[in-house]
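In: here's a sequence, model it:
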Amino acid sequence: MLNQQQSNVQERTLVSLSVEAPCASETTENPLYQNSIPHSTDQITPNVLKNIEQLPHLVKAYENLPSHIQSSILVDLLERSNKSTLQFVNSLIMPVLKCDFLVSLPYELKLQVIGYLDVRSLCTASRVSKIWQLVIEGDKNTWLRLLQQDGFDLPDPSFSDLSAKQLKMHYRHQYILKMNWRKGRFKRIEFEGHKEHIVTCLQFDDHKIVSGATDATINIYDTKDPTAPYAQLQGHAGGVWALQYLNNTLVSGSIDRTVRVWNIQKRKCTHIFKGHTSTVRCLEIVEPVMVDGRLQPSQPLIVTGSRDFSIRVWTLPDVEQVHDEPFIGEGTNPWFKFLLVGHSNPVRSIAAHGNTLVSGSYDNTVAIWDLEKGRMVHRMEGHTSNVYSVVIDPIRQQCMSGSMDMAVYVWNLVTGECLHKLDGHSNLVGLLGLTPRHLVSASADRTLRVWDASTGVCEHVLAGKHGHEGAITCFRHDEEKVISGSEGGLKMWDIKTGRYMYDLVSRVEGVWWVAFDKSRCVVSIRTREGTSFQMLDFLAYEPE
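Out: Alright, predicted model coming up:
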């Protein structure tokens, strides 16, 4: 189109060089002027034909004028032109004035230029021209950079085998998912709960939700089919207060003082570990990780904390070797490793990394243990009331503890010294959560606080007009958001700004437990009808 327009301009210039004016018949047959002659013969008057005959002389005279006079004449002509004529002139001028600098650059420089653009700018730039689109959509490094820059997961399997188009689609998928979280766009799926009983622990993945409750049972739900009957693991003689699974192995602790190990797929208890003399209040499966160049611990462990003041350590059994009856660990137990004694009141919370274990107790202390040697390394004093929660920070060699004394303490794992005392809450600090950048504390004072994990500075208090109306009963967070529950519902906050975003669940009597992954949030709620689960699927969102 542009070449044709330029050709027409050249033709008009050549015609305008004629010294003699054409006769009327020549003018009307000349293709140059046919577009200028009205299509309706009623409008072709002698005056119109006479004006057309003068055009070559006018064009010749225009060419010989100084540029400033040419500009003045053009302004006068344009001011006297109708809208359709102006649009036609614009269609001729704009392509001539446009200059795509990217076309003339070497390919390497093109990539450097687009390397400075964010995703919105890239999307805009890709619509400028076909060349821009091909460069932007054809470069793998551009989309890898955006994935890393925006904190998105790299695709599996090895992203090195994926094309630029596949990486772009993966980025698009991740971006839409992020926007769904931000805008509160999700599909709500409901599951039957534990009737009127309290849900005390919960874990889920792509295939299942596993929950423990005060009714002494463990329920397993199929996340792919909420209408399918759930499986129920029975065997405990009292409420289940703690559970965790790793692959096909589930470990649970109960008021009945036992620790049970289950094969999830076969729905069968394979081991019963005895030894505690009171409720098993907390447990953790400790997976081997690389620390100082070696795997610590050398094999997966089960660590349990009890109201009998003690901590017990077992080797994680192989549940694939299923027998008719479970192994009952009375007397000699080949999986038992250590009995850790040192607290003088119930052990309320534990956290482990490698061979380092941290425990918090109702004796107001925090202890650090060596899981390889089975001994206490440090006993930290400072809290003036029960310790309810502990977390471990292996990156900074620190641990944190929350207490009924309303304070959060930060301790050095190596020396046992107190590094910071974080004040601000006005009631029990019952829950702590830690990510690389943020420490979050939740309190019975109805607020959550976001702290800088490195400095201990309080960045945000999650409260206010849209805040919770009761004690915080559960929460989870990552580097983007905090999701917290209490009487009334479940709320989401922006962890970077402290801003309330929206309610995920509302008008309920209580929220017992919450967990989330990249695309889903699972919450246990209590209503007048009893307890139930809701799975909020941000990936399955479908606009109405």
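
In: use CA for all of it now, contacts and neighbours both
Out: OK.

In: where exactly do the strands run in the stretch 51-200 of the chain?
Out: For the stretch 51-200 of the chain, the strands defined by DSSP state E, counting those that start in this stretch occupy 187-192, 199-204.

In: which secondary structure elements does the last one contact?
Out: Taking 3 or more CA pairs under 8 Å, 6 or more residues apart in numbering; DSSP states H and E as the contact definition, the neighbouring helices and strands of strand 199-204 are strand 208-213, strand 240-246, strand 510-516.

In: now show me the structure for the sequence below, then we'll compare the two:
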Amino acid sequence: MSISNDAGHFFQSSAALATTERKSAKSKNKRGDPIQFSSKILAILNDPDDEGVLFVAEAAGEVKKVIVDVLKTGKVTKVFSEGTAPLTCLAVCRKTRTLFAGCWDKAIYAVDLRDRKKAARKFVGHADFVKCLLATSLNGKPVLISGGADSVTIIWDSETGERLHKLQGHTKALQDLAIDPLSLPDGSDEPGDSFVLFSASSDPQIRRWHISLSSSYESAESLDTPILAHDTSVYKLCFDSDGDLWTASADKTAKHLVRSREWEADTVLQHPDFVRDVAVAERLGVVATACRDEGVRVWDLASGKVVCTYDGHFEEVTGLAVAGGNVISVSIDGTLRKWGLRRADIERYLEEVEKETKDDETEDIKKDGGGGGVLTAEEEAELAELMDED
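Out: Modelled structure (predicted):
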């Protein structure tokens, strides 16, 4: 007996059928100059040495490189294809030019970007999916930090794969890691002999850790008062130039947490669904957010009001990366799209959408024989009679 995975061969509710039809129709749109990949895209990362280069992680177990300047041409290079399961997160070590990819198979794959003929190394230590990665250094020594669905954070020697420290404080899956920029030496973007690590997870607490080669532990202030700004999962942590923190959460908000106010939120960006990512473009005065409702929103930093909602993806948006004057979004619909962050680009998009809407309305009227929405003489008489009665 043959078995089918085609949803059309199974009973579906009217709502499910309507959603399928809507997404099928929407998948044909060309907004954001989409590049189609072979599977769902689960993560995106800027190359720290080249703003014009991006890496994306796919559910098919592949990592691909995309050059931003040629997005319209769709130039994509395969970097890694040995993943045995979906790849969920990425990091790049600047010192060794090594790409790290976390996987559902609980492993981390290390790829030499200078010599991709070398076989990928494999780091094994988590008891569940690897969810987030961060590559940095301590006293000039390259280290990798990973967070897993096992609620454990591991600090690795990224050159040897040796596990240096294992941390556990969260009760649920790790979601993101970020280095506190104010814990770095003045004028440096690289740590000295230690730094403070912020971690977010599927429990709503944001925790802080002291990290060094000799020892790593949760800071006393974090043990006493972990940051509790959201009601549920925190998916993303992003520091701005002032050392304040932007967060994205499953409670349908993105927030700006102010350090000088004990991490109180002074800006709350409300969404209709889970917020999966937040990216700040301070030079342009905007912040972008990725939502499960398929939208990429651009907000004014000063007012906290939405400037534009970019609508092109037809499945959940999973990640964002700012590149020049654009925000690049990826989705489980398997597409990567580019959206302008400059006001002129936003205005141009809004004008194009308005024109498309008018063209669609005109087409609908033509299909309806020119009489769509027009009452017959009998219906107009009935309506007038009802209004007179009222």
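
In: quick check: TM-score for this pair?
Out: Here the TM-score for the pair of chains, by TM-score structural alignment, normalised by the length of the second structure, is 0.58; 273 aligned residues with a CA RMSD of 4.1 Å.

In: would you mind putting the helices and strands packed on strand 199-204 of the first structure into a markdown table with mean neighbour count and distance to residue 15 of the first structure alongside?
Out: Formatted as a markdown table, these follow (neighbours: other CA atoms under 10 Å; distance: least, CA to CA, whole Å):
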| stretch | mean neighbour count | distance to residue 15 of the first structure |
| --- | --- | --- |
| strand 208-213 | 23 | 81 |
| strand 240-246 | 22 | 85 |
| strand 510-516 | 23 | 75 |
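
In: including distance to residue 363 of the first structure, could those strands go into TSV?
Out: Below are those laid out as TSV (distance: least, CA to CA, whole Å):
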stretch	distance to residue 363 of the first structure
strand 208-213	26
strand 240-246	20
strand 510-516	26
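
In: so which of the ones you listed is nearest residue 355 of the first structure?
Out: Of all these, strand 240-246 sits nearest to residue 355 of the first structure, with 18.3 Å by CA to CA.

In: and the gap between residue 449 of the first structure and residue 304 of the first structure?
Out: Distance, residue 449 of the first structure to residue 304 of the first structure, using CA to CA, to the nearest Å: 28 Å.

In: what are the boundaries of the helices in the stretch 51-200 of the first structure?
Out: Ranges of helices in the stretch 51-200 of the first structure, per DSSP state H, counting those that start in this stretch, are 55-63, 67-79, 83-97, 107-114, 119-125, 130-137, 140-149, 164-183.

In: about what we covered before: compare residue 449 and residue 304 of the first structure (neighbour count), which wins?
Out: Set residue 449 of the first structure next to residue 304 and count neighbours by other CA atoms under 10 Å: residue 304 wins out with 26 against 21.

In: dump the residue contacts of the more buried one.
Out: Counting by CA atoms under 8 Å, 6 or more residues apart in numbering, residue 304 of the first structure touches 253, 280, 281, 282, 283, 284, 311, 312, 313.

In: mind telling me what the first one corresponds to in the second structure?
Out: Okay, so that is residue 253 of the first structure. By TM-score structural alignment, residue 253 of the first structure lines up with residue 147 in the second structure.

In: that match against residue 131, yeah?
Out: Yes: with contact defined as CA atoms under 8 Å, residue 147 of the second structure reaches residue 131; the gap is 5.7 Å.

In: just give me the match in the second structure for residue 435 of the first structure.
Out: Checking TM-score structural alignment: residue 435 of the first structure goes with residue 323.

In: what about that match, neighbour count?
Out: Residue 323 of the second structure: 21 surrounding residues under other CA under 10 Å.

In: repeat for residue 117 of the second structure
Out: 9.

In: most tightly surrounded among the strands of the stretch 51-200 of the first structure?
Out: Mean neighbours per residue, mean count of other CA atoms under 10 Å, is largest over those for strand 199-204, with a mean of 22.

In: what's the offset of that strand from the middle of its chain?
Out: Distance of strand 199-204 of the first structure from the chain centroid (CA atoms, centre = their mean, to the nearest Å) equals 21 Å.

In: and the angle for that strand with strand 510-516?
Out: Calculated by axes from the mean of the first three to the mean of the last three CA atoms, to 10 degrees, strand 199-204 of the first structure forms an angle of 20 degrees with strand 510-516.

In: check contacts around the residue mapped onto residue 376 of the first structure from the second structure.
Out: The equivalent of residue 376 of the first structure in the second structure is residue 264 (alignment by TM-score structural alignment). Counting by CA under 8 Å, 6+ apart, residue 264 of the second structure touches 229, 257, 258.

In: ok, now residue 393 of the first structure?
Out: 399, 400, 434.

In: repeat the analysis, applying 7 Å as the threshold.
Out: Going by CA atoms under 7 Å, 6 or more residues apart in numbering, residue 393 of the first structure touches residue 399.

In: that one pairs with which position in the second structure?
Out: So, by TM-score structural alignment, residue 393 of the first structure is matched to residue 281.

In: okay, which residue is most central for the second structure?
Out: Centroid-nearest residue in the second structure, with CA atoms, centre = their mean: residue 319, separated by 1.9 Å.
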